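Visitor: A predicted structure for the sequence below; I have some questions about it.
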Amino acid sequence: MLNIHVNDDCLFVKSIDRTSIKKIYSIYTNSNDFKYATGIFQPIGYEQFANNLSQFIQRENVFFLHVRLHSGETIGLVKGIVIENDNIVWINSMVIDTPYQGRGYGRRVIGLLEDYFRCDSMARRIYLSVFKPNTVGVRFWKKCGFDDCNQFPGRKTVKYNDTVQIMYKLL
């Protein structure tokens, strides 16, 4: 797992550790609000969550980040992968917990990560997929400057289906 630690005057965004796993798990148990962002549509037990997480973070080019306020409150998570050969970052999940939404924290997190990946990993693009029925998510990503994607590097076109929208942003 990549070791990432970025912050501003309000937020810490850093790689998960043993102390953050249970706090992040509470977000995954809220499958009603975050099913589109996490891909978890039914409640998941802690053992299964911990096992899935353990398998994911063993990979070298992935990141799983804990988002918290300077006061210590866990407010979200970001999960993804860096594809170094193509200078691409792929965000798999990004969640800001419900009580903290609408306050600009999500945009701040994305801004911090854009700066980090632009400078530290030489990434040139960030990609993500969002479920089209998740209109709040689609609006959020557009506010962050992401556009619909119709072409990947090295491929002619991206084929869309009825439920998934691929988006990207140049860094």
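Guide: The structure has been received and is ready for your questions. What you see is a predicted model, and the numbers here were worked out from it, not measured in a lab.

Visitor: Could you use CA atoms for every contact and neighbour count after this?
Guide: Noted.

Visitor: For N32, the count of nearby residues, please.
Guide: 12 (other Cα atoms under 10 Å).

Visitor: One more to weigh against that first structure:
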Amino acid sequence: MIDHGLHDRTGRRVTLRDVDDENWRAVADIAPRDDQRAYVAALAARYLLLSTRENVWTSLAVCADDTVVGHVMWGVDDEDGAYWLGGMLIDAAEQGRGLGRAVLRTVTAWLAAQPECRVIRLSYHPENTAARRLYESAGFTPTDAAEGDEVVAEFTPAATPARP
């Protein structure tokens, strides 16, 4: 379990847990709001399949107390060793409670603490202004690189410490 002592606005403790036999169905059922489907998968099940089939990503269940409320995945780029975040999705019914910020800060702090981690990257659609604001508030800076039609942003742990 990854726990940095963060809570959502309702006081629930936010943790990241391995996807396992007990929680994978709840993770697979996580779905965004309808207006977010242009930017993320319609269900977290797609991200779970990427994690199991491509050997690039590792999926984590996002929990508020003991309830699965989202999904996030991470991986390491074989070419340059950069750590990547992907598939961050908070269930539509759970949004607006500060979970996204708590998840981003928790996973970023955990990845930054890995001995080999020099940079953390993620990508987002340029029209997804809510995601851009969230990522920039956590210290991610847009780069000149692109991942398909998405903006690549990065966080350098040594330059900007992750705030819990």
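Guide: Everything's here; your move. Every value quoted in this text rests on a predicted model; they were computed, and no experiment measured them.

Visitor: So after superposing, what's the score?
Guide: Here the TM-score for the pair of chains, by TM-score structural alignment, normalised by the length of the second structure, is 0.74; 150 aligned residues with a Cα RMSD of 2.9 Å.

Visitor: what's the neighbour count on the equivalent of D8 of the first structure over in the second structure?
Guide: Correspondence of D8 of the first structure to the second structure, assessed by TM-score structural alignment: H4. Per other Cα under 10 Å, the neighbour tally for H4 of the second structure reads 19.

Visitor: For the helix or strand where H4 of the second structure lies, buried residues please.
Guide: Here H4 of the second structure sits within strand 2-7, counting by DSSP states H and E. Residues of strand 2-7 of the second structure classed as buried under the neighbour-count rule (16 or more other Cα atoms under 10 Å) are 3-4, 6-7.

Visitor: So R118 of the first structure: helix, strand or coil?
Guide: On the three-state scheme (DSSP: H, G, I helix; E, B strand; the rest coil), R118 of the first structure is labelled helix.

Visitor: Now do the contacts for it.
Guide: 124, 171 (Cα atoms under 8 Å, 6 or more residues apart in numbering).

Visitor: how near is the closest residue to the match of D8 of the first structure other than its chain neighbours to E116 of the second structure?
Guide: Of all residues not flanking H4 of the second structure in the chain, T106 sits nearest, at 5.8 Å (Cα to Cα, 6 or more residues apart in numbering). Per Cα to Cα, to the nearest Å, T106 of the second structure is found 18 Å from E116 of the second structure.

Visitor: repeat for N23 of the second structure
Guide: From N23 of the second structure to E116 of the second structure the distance is 29 Å (Cα to Cα).

Visitor: Could you do V107 of the second structure as well?
Guide: From V107 of the second structure to E116 of the second structure the distance is 15 Å (Cα to Cα).

Visitor: neighbour count winner among the two?
Guide: Legend: neighbour count by other Cα under 10 Å for V107 of the second structure and E116, higher for V107 (23 against 12).

Visitor: separation between the counterpart of the more buried one in the first structure and V138 of the first structure?
Guide: Per TM-score structural alignment, the equivalent position to V107 of the second structure in the first structure is L113. Taking Cα to Cα as the measure, L113 of the first structure falls 19 Å from V138 of the first structure.

Visitor: for F49 of the first structure, same thing?
Guide: From F49 of the first structure to V138 of the first structure the distance is 26 Å (Cα to Cα).

Visitor: These two: which has the busier surroundings?
Guide: V138 (21 against 17).

Visitor: Map the more buried one onto the second structure.
Guide: Residue correspondence to the second structure (TM-score structural alignment): V138 of the first structure is matched to R132.

Visitor: residues making contact with stretch 101-111 of the first structure?
Guide: Outside stretch 101-111 of the first structure, the residues that touch it by Cα under 8 Å, 6+ apart are 11, 13, 67, 95-96, 144.

Visitor: ok, now with 10 Å
Guide: For stretch 101-111 of the first structure, the external contacting residues (Cα atoms under 10 Å, 6 or more residues apart in numbering) are 6-8, 10-13, 67-69, 75-78, 94-97, 100, 112-114, 116, 140-141, 143-145.

Visitor: And the residues you listed, which of them are buried?
Guide: Neighbour counting with 16+ other Cα under 10 Å marks 7, 11-13, 67-69, 75-78, 94-97, 112-114, 116, 141 as buried within the contacts of stretch 101-111 of the first structure.

Visitor: Any idea how far stretch 84-99 of the second structure is from the middle of the chain?
Guide: Computed by Cα atoms, centre = their mean, to the nearest Å, the chain-centroid distance of stretch 84-99 of the second structure equals 8 Å.

Visitor: er, stretch 67-77 of the second structure actually
Guide: Using Cα atoms, centre = their mean, the offset of stretch 67-77 of the second structure from its chain centre is 5 Å.
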